[in-house]
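Trainee: kindly generate the corresponding structure for this input.
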Amino acid sequence: MSEFDDHTAVTPDGAGGYRAELSEGWVVGGGVNGGYLLAVMGRALREALPGKPDPVAVSAHYVSPSTPGPATVTVDVRREGGSVATAAVDLVQDGTTRISALATVGDLARFAERAPEVRTTAVEPTLPAPEDCTASADAPDEVRAFVRMLDRLDLRLDPAHAAWGQGEPGMTGVIAGWFRFPDGREPDALSLLTVCDVLPPVTFDLGMPGWAPTLELTVHVRAHPAPGWLKVRHETRNLAAGLFEEDCEIWDSAGRLVCQSRQLALVPRPL
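Mentor: All right, here's what the predicted structure looks like:
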């Protein structure tokens, strides 16, 4: 079992819910990474709805920051059909709801068999080769202490979107790069719930470094990703009233757009 699978594991609690142990290895800033938490909830959905293993659409509201340690995931199936099921999912710690989500799940392989045609006007981002990008493994110690989850990731940021590390933000509202798991685990539909939230907040490129707490995150998983590196691109077009949106695209090694997401977050708190 890979580290990611171990850290997202859930077990039935005997009362209709699922026990999870949130890993301290996914801490960033003042809480546990929101994408990692969605994957934990996705594991509970997979257990509760056998035959529908893949998250298709997930909309999550982050009610309060999660902390490393025990948690409970509850799954309330609202409707189960032949192709998809919809369920309400809550992640709870110490009697407090941390995340409340509504999710639709199914089997993406079956969807692809029924409707293999793809039509898109989306354009795959062009990035330098991973070895020519800025590696997360080279991040300064103070950054690694603040973003402990960097040890769980192999990120390679496009240097065109990484100059903020030298105090020269590009001011484009874009950050892009390559992603893979450092232990060789290949990407799958479940892991895309995490990958959409692993890049630095796009506000870093606007000269605003720091932890940006997520208020809401919606993820659409479009296909099973091919093995290999993933291209991840974040963009924001509007920062107002102390909030910003972050749109994400994830492209697989076969050049397919396999996941899209949008989150609403608070403007970062200073490092």
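
Trainee: hey, let's count contacts and neighbours off CA atoms from now on
Mentor: Fine.

Trainee: what about residue 199, which SS state?
Mentor: Per DSSP: H, G, I helix; E, B strand; the rest coil, the secondary structure class of residue 199 is coil.

Trainee: that one: neighbour count?
Mentor: Neighbours of residue 199 under the rule other Cα atoms under 10 Å: 22.

Trainee: for the one 10 residues further on, same thing?
Mentor: The local packing of residue 209 (other Cα under 10 Å) involves 21 other residues.

Trainee: any idea how far it lies from residue 168?
Mentor: Using Cα to Cα, to the nearest Å, residue 209 is found at 12 Å from residue 168.

Trainee: just confirm residue 40 is within a helix.
Mentor: Yes: according to three-state DSSP, residue 40 belongs to a helix.

Trainee: one more, so I can put them side by side:
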Amino acid sequence: MTQGTSAQATIGDSEFDRDTAVTLREPGVYDTELSAGWTIINAVNGGYLLAVIGRALGQALPHPDPFTVSAHYLTASQPGPAVIRTETVRSGRTLSTGQASLFQYDEEGREVERIRVLASYGDLDALPDDVRTSAALPAIPPVDQCFGPQDAPAPIKGSTAITDRLWLKLDPATLGWALGAPSGKGEMRSWFGLADGRDADPLSLLLAVDALPPTAFELGIQGWVPTVELTVHVRCRPAPGPLRIAISTRNLAGGFLEEDAEVWDSADRLVAQSRQLARTPLGR
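Mentor: Have a look, this model is predicted:
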């Protein structure tokens, strides 16, 4: 098994599935518990949060798979209880569209909206096989020539709990930041999987696009890079095996940058794409 674990978890029976579980309270309303196991530095990972909401929408809508999911991150989420309120906007033959918001409670017990999502769901297994693309597979060295968080010369300040749940092997060409010599290119590439060996599915792709170190590190910027908006396109159901992820930033201006991500599966297919706008420590 690629991740090297002793007992491989399966889709539906893994830590990721348990930590993204939602419980129906009433029609359209789901309770969940945000796990501290998916935090990095001082924040709950945005891709993990999107997967939690994505699971609720997958239960609320008549179609099973996320095709496009757009999220605006309004306030910082904290580990602990949360409620997701969903609404079906439109239900068609091949696509259904819904919206959802995740809420938590402040110290006075008032609901605070953390994230608002608009998404369209369909059936990935019903898509035709016709592919016409100019996208190129990212050039990442073999796994044994790449490096994971355990190889870092010094730990990242704050929580790194999420790295215990991921299998990451990063391209050395994008690791200058870890050695104090960032390349300035704004690129990050890595092999990716879940640490317990669970294969990827459409829901975990929502996590994958936001699971690598931020490209800001290779631009010489350290610290938390909070997501403002994230849109994910899921293109097909991933084949079993490790994923390859390539992320790039072309423009950092005014304290904000964009990140464009591509996710490729073990069958060399482009299975997900994303773009996010994130805030950097510059301009704060």
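
Trainee: all helices of structure 2, in order?
Mentor: Assigned by DSSP state H, structure 2 shows helices spanning 15-19, 46-60, 202-208.

Trainee: now render those helices as CSV, adding mean neighbour count.
Mentor: Converted to CSV, the helices of structure 2 look like this (neighbours: other Cα atoms under 10 Å):
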stretch, mean neighbour count
helix 15-19, 18
helix 46-60, 25
helix 202-208, 25
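
Trainee: now those as JSON lines including distance to residue 79 of structure 2?
Mentor: Listed next are the helices of structure 2 as JSON lines, based on distance: least, Cα to Cα, whole Å:
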{"stretch": "helix 15-19", "distance to residue 79 of structure 2": "11"}
{"stretch": "helix 46-60", "distance to residue 79 of structure 2": "10"}
{"stretch": "helix 202-208", "distance to residue 79 of structure 2": "16"}
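
Trainee: which of these sits closest to residue 133 of structure 2?
Mentor: Nearest to residue 133 of structure 2, of all the helices of structure 2, is helix 202-208, at 20.1 Å by Cα to Cα.

Trainee: which bit of structure 1 covers that closest one?
Mentor: Using TM-score structural alignment, the residues of structure 1 aligned to helix 202-208 of structure 2 are 189-195.

Trainee: also stretch 78-97 of structure 2?
Mentor: Against structure 1, stretch 78-97 of structure 2 falls on residues 67-86 (TM-score structural alignment).

Trainee: so what touches the matching stretch?
Mentor: 16-24, 27, 31-32, 41, 44-45, 48-49, 52, 87-94, 102-107 (Cα atoms under 8 Å, 6 or more residues apart in numbering).

Trainee: let's see 6 Å
Mentor: Contact partners of stretch 67-86 of structure 1, identified using Cα atoms under 6 Å, 6 or more residues apart in numbering, comprise 17-24, 31-32, 87-93, 103-106.

Trainee: keep only those of those residues that are in strands.
Mentor: Among those, the members falling in strands (DSSP state E) are 17-22, 31-32, 87-93, 103-106.

Trainee: so what's the most centrally placed residue in structure 2 closest to, chain neighbours aside?
Mentor: With the centre of structure 2 defined as its mean C-alpha position, the nearest residue by Cα atoms, centre = their mean is residue 207, 2.3 Å away. If the residues on either side of it in the chain are set aside, residue 207 of structure 2 comes closest to residue 47, at 3.9 Å by Cα to Cα, 6 or more residues apart in numbering.

Trainee: please report the distance of residue 237 of structure 1 from residue 202 of structure 1.
Mentor: Taking Cα to Cα, one finds residue 237 of structure 1 at 10 Å from residue 202 of structure 1.

Trainee: got it, and residue 263 of structure 1?
Mentor: For residue 263 of structure 1 relative to residue 202 of structure 1 (Cα to Cα), the value is 11 Å.

Trainee: kindly report the same for residue 106 of structure 1.
Mentor: Separation of residue 106 of structure 1 from residue 202 of structure 1 (Cα to Cα) stands at 31 Å.

Trainee: looking at these two, which one has more neighbours?
Mentor: Shown here are residue 106 of structure 1 and residue 202; by other Cα under 10 Å, residue 202 has more neighbours (27 against 24).

Trainee: ok, the more buried one to residue 10 of structure 1 distance?
Mentor: According to Cα to Cα, residue 202 of structure 1 stands 31 Å off from residue 10 of structure 1.

Trainee: now residue 205 of structure 1
Mentor: In terms of Cα to Cα, residue 205 of structure 1 sits 36 Å off from residue 10 of structure 1.

Trainee: residue 257 of structure 1 contacts residue 251, correct?
Mentor: Yes: using Cα atoms under 6 Å, residue 257 of structure 1 is in contact with residue 251, at 4.5 Å.
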